[in-house]
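Chemist: for reference, the sequence and a predicted model appear below.
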Amino acid sequence: MLKHPKFTQCILTCALFSLLFVSSCIKHPDAGPGLHNVKLSKFYAEHWYDGKPMYADSFNVTYNSKGDPIKVRGKFISTGYPQILISYDNQGRVKAILHAYDNGFYETANKYIYQPNSNVVIDSIFHFGAFNTSTLEILSTLGGDQLENRLTFDNQQRIVKIVQTPYLYTNDGSMIKTISYNNAGNANKISTTITSNLQGNSSKDEFPVYDNKVNFHRLHPVWQLIDWDYSKNNPFTATNYNNLGLPTEINFSYPAPTLSGEGLFRLPFEYMKLSYQ
């Protein structure tokens, strides 16, 4: 039976988009000339309170044989300062990101589900529970109802919309973020709408200001996903950069200027010194 040519074209277009989207999830972003094999190897960080350092630690980043980060671990692991554990599926896509302790319990856990033939990824968030230390499978949650972030990506595999239900800080309603990118490849307008019976409805627009250096999130897709940061440049001016244009010393007020509204890597730090290899 002959199919209508427009129907055939539609099927081919959808299949091609699906292939491109899935492939992009396993392909490293182009960070720039001379940066293809550069990795974040470690960093020193401080959390300040009332003008004084309250917590300081040094973190090492561990990679698997494919060059994907699987662990970000400090010397001191405690409530509010967990290690980060990352797992991948058989297509190399991020499967789960856990901010966890050493005893098989996590502080927060993000589980990612990739929708077939779609540019939408479901990010389910769990608070306080147990996990399998070998597979990082989430075994339980003690924090009540889970949250869901519905992440929509554009054809350059950048997040352009986030729908969070319920809203994290009131556990009701929803939050919608819409991200627009300029010709420089930076998120130049972020519109946030919050619907909440407890807090009331609100909306705001943000217009981040960027440096002209390399955004270190571009060194690996997992850094981009954790902070929802797909911009080419940094939404801050670092104190120091290396000869490749990567920030090596950052000093800012918490929360850091990230789309998540939290610190870099979802950790509460105001000062960081980063090293690369």
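Modeler: Yep, that arrived. Residues are numbered from 1 along each chain as shown.
Chemist: CA only for contacts and neighbour counts going forward, please
Modeler: OK.
Chemist: what's the burial count for residue 186?
Modeler: Number of residues near residue 186 (other CA atoms under 10 Å) recorded here: 21.
Chemist: spatially nearest residue to it (excluding sequence neighbours)?
Modeler: Closest residue in space to residue 186, ignoring its immediate chain neighbours: residue 231 at 4.3 Å, by CA to CA, 6 or more residues apart in numbering.
Chemist: that neighbour should be in a helix, yeah?
Modeler: No - Residue 231 is assigned coil when assessed by DSSP: H, G, I helix; E, B strand; the rest coil, not a helix.
Chemist: so it touches residue 189, yeah?
Modeler: No - Residue 231 is not in contact with residue 189 according to CA atoms under 8 Å; the separation is 11.6 Å.
Chemist: regarding the chain, what is its longest helix?
Modeler: helix 5-24 (DSSP state H).
Chemist: contacting residues around whichever helix or strand comes after that helix?
Modeler: Where DSSP states H and E defines the elements, the next helix or strand beyond helix 5-24 is strand 40-49. Here strand 40-49 makes contact (CA atoms under 8 Å, 6 or more residues apart in numbering) with 53-62, 219, 268-277.
Chemist: how close does residue 46 sit to residue 234?
Modeler: For residue 46, the distance to residue 234 (CA to CA, to the nearest Å) stands at 20 Å.
Chemist: returning to what we had before: how about the residue nearest to residue 186, what does it touch?
Modeler: Contacts of residue 231 (CA under 8 Å, 6+ apart): 185, 186, 187, 215.
Chemist: mind doing that once more with 6 Å?
Modeler: 185, 186, 187 (CA atoms under 6 Å, 6 or more residues apart in numbering).
Chemist: export those as CSV, with columns for distance to residue 195 and secondary structure.
Modeler: Listed next are these as CSV, based on distance: CA to CA, whole Å; DSSP: H, G, I helix; E, B strand; the rest coil:
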residue, distance to residue 195, secondary structure
185, 29, coil
186, 27, coil
187, 23, strand
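Chemist: of these, which is the nearest to residue 141?
Modeler: residue 187 (33.8 Å; CA to CA).
Chemist: now the closest one. Nearest residue, chain neighbours left out?
Modeler: residue 181 (4.3 Å).
Chemist: putting a second one here so we can go through both:
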Amino acid sequence: MKCVQHAVGLTVLAMLFVVSCRKNDATAVPDPTGADANIFSRVEHMYHIKDSLSGRTWDFVYNKYQDPEAIITNVVTDGNPNQYFLYDWQKRMVQYIRMFEFENGFETFREFVYDPIKRNRIIRDTGYSFGRIVNGRPVEYTQKLLRRYWYDSLDRVIQERWNLLEPQYPDSMTFTYQYDQRGNLIRNGVEYDDKVNIHRASRVFMFLDRDYSVNNPFRSRAYTQKGMPKHMETGLHNERYFLDLDLDDANITYPSDGPPVPLP
């Protein structure tokens, strides 16, 4: 399958994603949707320990169904806003908003539409960039983007298509995602560990990053008893690997770890 790219107006957006353009092989791998059942696998707190970002933190808030409701940082900036997740009565994510702290400003505002047959599959979303929220709706935004999604038999997104909804820039881009025999996303220059991928703490995390990998593309200094990484040092090939957070060197805590304090 080829990766078709028409880059005018979408080049900057495309830099947020790592794309693999190889033949897809939906081989039998562990079910990637069952990893979030255990409360002790929830990501609870992240603490950056490197250079100018030292001391930056992210706290994860969950609802009673153990789905993420918010990720709150102690330093809100461009590229590092707070994140909010909204759900419908069927416990499906319907909005994902990355917000600043002034005048209801947002970095991105996304709304999701589900397949009427396979009701837990998101088939498209509309995203708005850099605007404000008024009466619950995005206004004064700079860009509007439509994304469509296709899945394999394991409910992993294997293709998405972007269309910029602006008459003067009728551009589109198509991305494909392939997995190896171990169930890991094929990415150049990456070596996986043999533990539990951090995205598998939530179906929401897997979808947003289009990464349903079984293992982590980095080696943690320590892991929980459940095999979740307690440290993330991502390096060049994994920059902003998790939920677009700037986590090139950060510690991670989970509910079973006790208070959210830096690891030694």
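Modeler: Nice, thanks for sending it over. Note that the coordinates shown come from a computational prediction; the quantities given were computed from them, not determined experimentally.
Chemist: before we move on, the earlier item: restricted to buried residues, select the contacts of strand 40-49 of the first structure in PyMOL.
Modeler: In PyMOL, this line selects whichever of these come out buried by 16 or more other CA atoms under 10 Å:
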select buried, resi 56+57+58+59+60+61+62+219+268+269+270+271+272+273+274+275
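Chemist: show me what residue 192 of the second structure lines up with in the first structure.
Modeler: Alignment of residue 192 of the second structure against the first structure is given by TM-score structural alignment, with residue 210 as its counterpart.
Chemist: how about the helices of the second structure, start to end?
Modeler: Under DSSP H, the second structure gives helices at 11-14, 203-209.
Chemist: out of the ones you listed, which is the most enclosed?
Modeler: helix 203-209 (a mean of 18; mean count of other CA atoms under 10 Å).
Chemist: the residue nearest to residue 187 of the first structure: neighbouring residues, count only.
Modeler: 16.
Chemist: isn't it right up against residue 190?
Modeler: No - Residue 181 of the first structure lies out of contact with residue 190 (CA atoms under 6 Å); the separation is 9.1 Å.
Chemist: what residue of the second structure takes the place of the residue nearest to residue 186 of the first structure?
Modeler: By TM-score structural alignment, residue 231 of the first structure lines up with residue 213.
Chemist: ok, back up a step: can you flag which of the contacts of strand 40-49 of the first structure belong to strands?
Modeler: 53-62, 271-276 (DSSP state E).
Chemist: for those residues, which one is nearest residue 223 of the first structure?
Modeler: Looking across those and measuring by CA to CA, the closest to residue 223 of the first structure is residue 61, at 11.7 Å.
Chemist: which residues touch the closest one?
Modeler: 41, 42, 71, 72.
Chemist: which position in the second structure pairs with it?
Modeler: For residue 61 of the first structure, the residue aligned by TM-score structural alignment is residue 60.
Chemist: so that match versus residue 82 of the second structure, what's the distance?
Modeler: 10 Å.
Chemist: joint contacts of these two?
Modeler: residue 71.
Chemist: residue 46 and residue 234 of the first structure: which has the busier surroundings?
Modeler: More neighbours surround residue 234 than the other of residue 46 of the first structure and residue 234, with 24 against 19 (other CA under 10 Å).
Chemist: what's the closest non-adjacent residue to the more buried one?
Modeler: Counting by CA to CA, 6+ apart, the residue nearest residue 234 of the first structure is residue 215, at 4.8 Å.
Chemist: contact partners for that neighbour?
Modeler: Residue 215 of the first structure sits in contact with 232, 233, 234, where contact means CA under 6 Å, 6+ apart.
Chemist: could the residues you listed go into CSV alongside distance to residue 24 of the first structure?
Modeler: As requested, the contacts of residue 215 of the first structure are arranged in CSV below (distance: CA to CA, whole Å):
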residue, distance to residue 24 of the first structure
232, 16
233, 20
234, 22
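Chemist: span of stretch 220-238 of the second structure from start to end?
Modeler: Start-to-end, stretch 220-238 of the second structure (CA to CA) is 13 Å.
Chemist: can you pull the buried residues of that stretch?
Modeler: 220, 223, 224, 228, 229, 230, 231, 232, 233, 234, 238.
Chemist: same question for stretch 82-92 of the first structure.
Modeler: 82, 83, 84, 85, 86, 87, 88.
Chemist: again, but for stretch 106-115 of the first structure
Modeler: 106, 107, 108, 109, 110, 111, 112, 113, 114.
Chemist: quick check, the third one in contact with residue 129.
Modeler: If I follow you right, that is residue 108 of the first structure. No - checked against CA under 6 Å, the pair residue 108 of the first structure and residue 129 is beyond contact range at 8.0 Å.
Chemist: residue 202 of the second structure matches what in the first structure?
Modeler: So, by TM-score structural alignment, residue 202 of the second structure is matched to residue 220.
Chemist: what residues are up against residue 42 of the second structure?
Modeler: 201, 254.
Chemist: got the contact list for residue 111 of the second structure?
Modeler: 94, 95, 125, 126.
Chemist: skipping adjacent residues, who's closest to the second one in space?
Modeler: Beyond its immediate neighbours in the sequence, the residue positioned closest to residue 95 of the second structure (CA to CA, 6+ apart) is residue 111, lying 4.6 Å away.
Chemist: so how far is residue 82 of the second structure from whatever residue of the second structure lines up with residue 179 of the first structure?
Modeler: Matched to the second structure by TM-score structural alignment, residue 179 of the first structure sits across from residue 177. Relative to residue 82 of the second structure, residue 177 of the second structure is positioned 28 Å away (CA to CA).
Chemist: and what of residue 56 of the second structure?
Modeler: Distance from residue 56 of the second structure to residue 82 of the second structure, by CA to CA: 13 Å.
Chemist: again, but for residue 203 of the second structure
Modeler: 19 Å.
Chemist: and residue 217 of the second structure, by the same measure?
Modeler: With CA to CA as the criterion, residue 217 of the second structure and residue 82 of the second structure are 25 Å apart.
Chemist: tell me where the second structure has strands.
Modeler: Under DSSP E, the second structure gives strands at 45-48, 57-62, 68-73, 82-87, 93-99, 105-114, 122-134, 137-139, 143-151, 157-164, 172-176, 231-232, 250-253.
Chemist: select, out of the ones you listed, the one closest to residue 209 of the second structure.
Modeler: strand 157-164 (9.8 Å).
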